[in-house]
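**Student:** need coordinates for the following:
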Amino acid sequence: MKGLVVIDYTNDFVASDGALTTGQPGQAIAPALLATTQDFISAGDFVVMAVDGHDPTDQYHPENKLFPPHNVIGTPGRALYGQLAVLYREQRDKIYWLDKRHYSAFCGTDLDLRLRERRITELHLVGVCTDICVLHTAVDAYNLGYQIVVHQQAVASFDPVGHDWALRHFQKTLGAKIV
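**Tutor:** Here you go, the predicted model:
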């Protein structure tokens, strides 16, 4: 069984005026990310929207010291970007929304439990940022024994060097399949 995790494809990470935007690279993956998500929904596979949610007043969260406020709970910046937002509204009953507060979609969430109860062993990853949240999710997936598939045309970062490094790392270090 396989599942898809769509990571942080929100206004703050993708829109031109997003608080921590990938900009053009993030916007360019929209067609591939949307098509992949639609394919998984149509096939009846488990689809997860793993979305960062932050409180800028949380003095204990390390990201508040590393990055400007982003994906703040209750703001438009945290909303899904573009046509993915439309797809989510139309297919909400077929998509599992996962709030996360760390880079990895596994850290402090019930993702592993949700995947295991569905007997999912192959995890497909799309979204942003390739070298941050996608990477940390992939590392945790690897450590938990999942087979990893990264959709190269559906991941992006604001750091092209980090993006390329992460793609190599997925394949060479985590044994991920890059499609």
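
**Student:** alpha carbons only for contacts and neighbour counts from here, please
**Tutor:** Will do.

**Student:** and the contacts of stretch 82-94?
**Tutor:** 11, 30, 34, 41, 46-47, 79, 95 (Cα atoms under 8 Å, 6 or more residues apart in numbering).

**Student:** mind listing the helices for the protein?
**Tutor:** Applying DSSP state H to the chain gives helices spanning 11-14, 24-28, 30-42, 63-66, 82-91, 111-117, 135-143, 160-172.

**Student:** tell me which of the contacts of stretch 82-94 is nearest to residue 162?
**Tutor:** Closest to residue 162 out of the contacts of stretch 82-94 is residue 30 (19.7 Å), distances taken as Cα to Cα.

**Student:** can you pull the contacts of that closest one?
**Tutor:** 83, 154.

**Student:** what sits up against the lengthiest strand in the chain?
**Tutor:** Identified as the longest strand of the chain according to DSSP state E is strand 147-156. Strand 147-156 has contacts (Cα under 8 Å, 6+ apart) with 22, 25-26, 29-30, 32-33, 121-130, 138, 141-142, 163, 167, 170, 174-179.

**Student:** sequence B follows; please return its structure for comparison with A:
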Amino acid sequence: MKALVVIDFTNDFVDGKLPVGQPAIDIQERVAELTQTFIDHGDWVVMAVDMHEEGDIYHPETALFPPHNIRDTVGRELYGELKQVYQNNEEMIYWMNKTRYSAFCGTDLDIRLRERGIKEVHLIGVCTDICILHTAIEAYNKGYHITIHEDAVASFNPEGHLWALQHFRTSLGANIIKR
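**Tutor:** The predicted structure follows:
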């Protein structure tokens, strides 16, 4: 069994307060399609969604980025077609709040993957060179096989995006696929 981890594909990260913009908009259909395909095949699907508190001056990202993905805001809702896929399959998707770049940091993701005997994680979403990267590094360090769907990841930093794809391949031994 494998797992699909959909990272931070929210309104704020696509076209909101910290937008990837057109590169994220361009992958929205593929993100939704892959999510539905994994559900249809009976694989485990995780929505790993960044969550911040309004006015949190102690969070390390406060000095780096404008406020984004604030709890209980429209900005934190899933973007576009993915929102509909989630609403149609909510009982089959694990929603996981995360407060750091990596979906493993401070969450129960590793425990839940191991409970299910999952050794292979597929990563999609945004940002390729931030949250996808940090999740992939931690997955590698925990011994998971990693697959990155190149046509379902995006970043607001084109150079960072390309660097991260190369890093996944050469330093983490990740399988990079594009349909």
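
**Student:** the longest strand of the first structure maps to which residues in the second structure?
**Tutor:** Using TM-score structural alignment, strand 147-156 of the first structure lines up with residues 145-154 of the second structure.

**Student:** how much does that stretch stray from the first structure?
**Tutor:** Compared with the first structure after fitting, stretch 145-154 of the second structure deviates on average by 0.1 Å (mean Cα distance after the TM-score superposition for the first structure).

**Student:** still on that earlier bit, ok, and the most crowded of the contacts of stretch 82-94 of the first structure?
**Tutor:** When neighbours are taken as other Cα atoms under 10 Å, the top entry among those is residue 11 (25 neighbours).

**Student:** how close does the residue with the largest distance to the centre of the first structure sit to residue 66 of the first structure?
**Tutor:** The outermost residue of the first structure relative to its centre, with distances by Cα atoms, centre = their mean, is residue 59 at 24.5 Å. Going from residue 59 of the first structure to residue 66 of the first structure by Cα to Cα, to the nearest Å gives 12 Å.

**Student:** residues in contact with the residue nearest the centre of the second structure?
**Tutor:** For the second structure, residue 7 is the residue whose C-alpha lies nearest the centre (Cα atoms, centre = their mean; 1.2 Å). Residue 7 of the second structure makes contact with 47-49, 103, 123-126, 131-132, according to Cα under 8 Å, 6+ apart.

**Student:** let's see 6 Å
**Tutor:** Contacts for residue 7 of the second structure were tallied using Cα atoms under 6 Å, 6 or more residues apart in numbering; they are 48, 125.

**Student:** got it, and the one 4 residues further on?
**Tutor:** Residue 11 of the second structure makes contact with 75, 77, 79 under the criterion Cα under 6 Å, 6+ apart.

**Student:** show me what the last one lines up with in the first structure.
**Tutor:** The pairwise alignment with the first structure assigns residue 79 of the second structure to residue 81, based on TM-score structural alignment.

**Student:** its match and residue 10 touch, don't they?
**Tutor:** Yes: with contacts counted by Cα atoms under 6 Å, residue 81 of the first structure reaches residue 10, the gap being 4.6 Å.

**Student:** between those two, who's got more neighbours?
**Tutor:** Using other Cα under 10 Å as the criterion, residue 81 of the first structure and residue 10 rank with residue 10 on top: 26 against 21.

**Student:** the more buried one against residue 73, yeah?
**Tutor:** No: judged on Cα under 6 Å, residue 10 of the first structure makes no contact with residue 73 at a distance of 11.9 Å.

**Student:** JSON lines for the contacts of residue 11 of the second structure, including distance to residue 3 of the second structure?
**Tutor:** Conversion of those to JSON lines gives the following (distance: Cα to Cα, whole Å):
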{"residue": "75", "distance to residue 3 of the second structure": "25"}
{"residue": "77", "distance to residue 3 of the second structure": "21"}
{"residue": "79", "distance to residue 3 of the second structure": "21"}
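
**Student:** counterpart of residue 53 of the first structure in the second structure?
**Tutor:** Under the alignment (TM-score structural alignment), residue 53 of the first structure pairs with residue 51 of the second structure.

**Student:** meant to ask about residue 104 of the first structure
**Tutor:** In the second structure, the residue paired with residue 104 of the first structure according to TM-score structural alignment is residue 102.

**Student:** OK, contacts around its match?
**Tutor:** 131, 134-135.

**Student:** and which of those is nearest to residue 111 of the second structure?
**Tutor:** Using Cα to Cα, residue 135 is the member of those that lies nearest residue 111 of the second structure, at 14.8 Å.
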